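Student: Generate coordinates for the sequence data below:
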Amino acid sequence: MVKLSVPKILLGLGLLVVLGYIASDLLISDDQYAYKLRQERKQKNEQFRSHRDSPLPEELHEKFDSLHYYPIDRAWRLTARLERLPAGDTLSLALTDGGADKYTRFARATFEWQGQPQTLTLLRRVSKTDSTLFVPFTDKTNGRGSYGGGRYLDVETPARRDREVVLDFNRTYNPYCAYGGNFACPMPPKENWLTVEVPVGEKSYKE
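Tutor: Okay, here's the model as predicted:
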């Protein structure tokens, strides 16, 4: 019978401990991620219920309970390849009231889902100065679980040297037009029409 020396036994035990810590960190990280999302959604519900700028008609504030969401799926927090676009590359997004808003194409993000390549253009509103980029998009859940007119995603502006960008579709949200009222909402451009289902983020308000 082969006997293991004490150093080898300790080495093996140490490796198991390290692997255990790694697995534990991953589980905690996922729990923290989900917890933070749930807190964000709770705060949004409170804003919709009581805030004077709520997109809900005032008569619905007291009856409002909660927005509807797909289950949280960490797999939809994607890292996409980033391709910056030339400065001054602009487009006009049609609004639901017939008008239009001007945006600058900041970059193109590409990723693959279940073997299917997908592309999204990250936009910045010409008249806007905050640090986030705007990503209006459609996917195959629209009208079949999610809002028929498409949904939105906000993305932190990548650093100058970044070649990748995180797209967290669990934070996808509806335009104000999804809740009724007289709003003018940007419509997703054809270049942001995804060919797959994105079964995460906010669902249709009127299910």
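
Student: make it CA atoms for all contacts and neighbour counts henceforth
Tutor: Will do.

Student: Find out how far stretch 22-34 is from the centre of the chain, if you would.
Tutor: Using CA atoms, centre = their mean, to the nearest Å, the mean C-alpha position of stretch 22-34 is found 19 Å from that of the whole chain.

Student: what's next to it, contact-wise?
Tutor: With CA atoms under 8 Å, 6 or more residues apart in numbering as the contact definition, stretch 22-34 has outside contacts at 72, 74.

Student: What are the buried residues along it?
Tutor: Within stretch 22-34, the residues scored as buried using 16 or more other CA atoms under 10 Å are residue 34.

Student: and what of stretch 109-127?
Tutor: 109, 110, 111, 118, 119, 120, 121, 122, 123, 124, 125.

Student: Which ones among those map onto strands?
Tutor: Using DSSP state E to define strands, the subset of the buried residues of stretch 109-127 located there is 109, 110, 111, 118, 119, 120, 121, 122, 123, 124, 125.

Student: And the third one, how close does it get to residue 119?
Tutor: The spacing between residue 111 and residue 119, counted by CA to CA, to the nearest Å, is 7 Å.

Student: Proceed likewise with the subsequent sequence, for comparison:
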Amino acid sequence: MRLLSFFLLFVSWFGIAQDKFDTAASSAYQKQLDKEYADPKESPLMEQDFKTFKGLDFYPIDAKYIVQAKLVKSQSEKPFEMKTTGTRRPMYVKYGEARFILDGKSCKLNIYRNIELSKKEGYHDYLFLPFSDLTSGKETYIGGRYIELRETKGETVTIDFNRAFNPYCAYNHNYSCPIVPLENDLAVEIKAGVKKFHD
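Tutor: Coordinates of the predicted model:
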């Protein structure tokens, strides 16, 4: 019994420690995002918005929305033109599919690679995950949100929805932003990450 109790205590402690680690990373990411958006040199905000900007509106950080997804990497995918909110048509290629369970529902999201960006130093392993969900157009930006990922060699990928952010065009119409593909529309609520900017 003592051994079993110790084992359960260890599992419980490890789980809590892991959650704290994950959510601490989420919090650090959000603070960095706030810092960037408050800097006129880096921010997509329009000039008049800086007068009242006190930080982005985030959902409370929740470890529930840090999911370990099965990664099914694509084979021999052809590059395609990603539709944007403007006339720009950047070339992307499908990197793979992330499959996971959330709120008891099976979910699947396509992950993409921006071909031109991947040629730049420091971005060779950069991946793009656009998505929309049942909060889109209500509590979050109607056009969906993005998550940045890095290429992984394993068969799983960690998706932290607490790091979901809005396209720049949610703040400034001068930007041209990739439109979330229909296949990346989730039939669940993702109450994590950045909320919409203006009500």
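
Student: Residue 204 of structure 1: which of the buried residues of stretch 109-127 of structure 1 is nearest?
Tutor: residue 120 (21.6 Å; CA to CA).

Student: residues touching that closest one, list them.
Tutor: By CA under 8 Å, 6+ apart, the contact list for residue 120 of structure 1 reads 108, 109, 110, 135, 137, 191, 192, 193, 194.

Student: Report the separation between the aligned residue in structure 2 for it and residue 136 of structure 2.
Tutor: The criterion is TM-score structural alignment: under it, residue 120 of structure 1 has residue 109 as its aligned partner in structure 2. Summarising the geometry, the distance separating residue 109 of structure 2 from residue 136 of structure 2, computed by CA to CA, is 16 Å.

Student: And for the residue nearest in space to the middle of structure 1, nearest residue in space, chain neighbours not counted?
Tutor: For structure 1, the residue lying nearest the average C-alpha position, counting by CA atoms, centre = their mean, turns out to be residue 169 (2.9 Å). Distances taken as CA to CA, 6 or more residues apart in numbering place residue 76 nearest to residue 169 of structure 1, at 5.6 Å, with adjacent residues excluded.

Student: Count the neighbours of the aligned residue in structure 2 for that neighbour for me.
Tutor: Taking TM-score structural alignment, residue 76 of structure 1 has residue 65 as its aligned residue in structure 2. Using other CA atoms under 10 Å, residue 65 of structure 2 is surrounded by 19 other residues.

Student: ditto for the one 10 residues further on
Tutor: Residue 75 of structure 2: 9 surrounding residues under other CA under 10 Å.

Student: ok, it to residue 93 of structure 2 distance?
Tutor: Look at residue 75 of structure 2 and residue 93 of structure 2: by CA to CA, they are 11 Å apart.

Student: try residue 101 of structure 2
Tutor: Residue 101 of structure 2 is 25 Å from residue 93 of structure 2, where distance means CA to CA.
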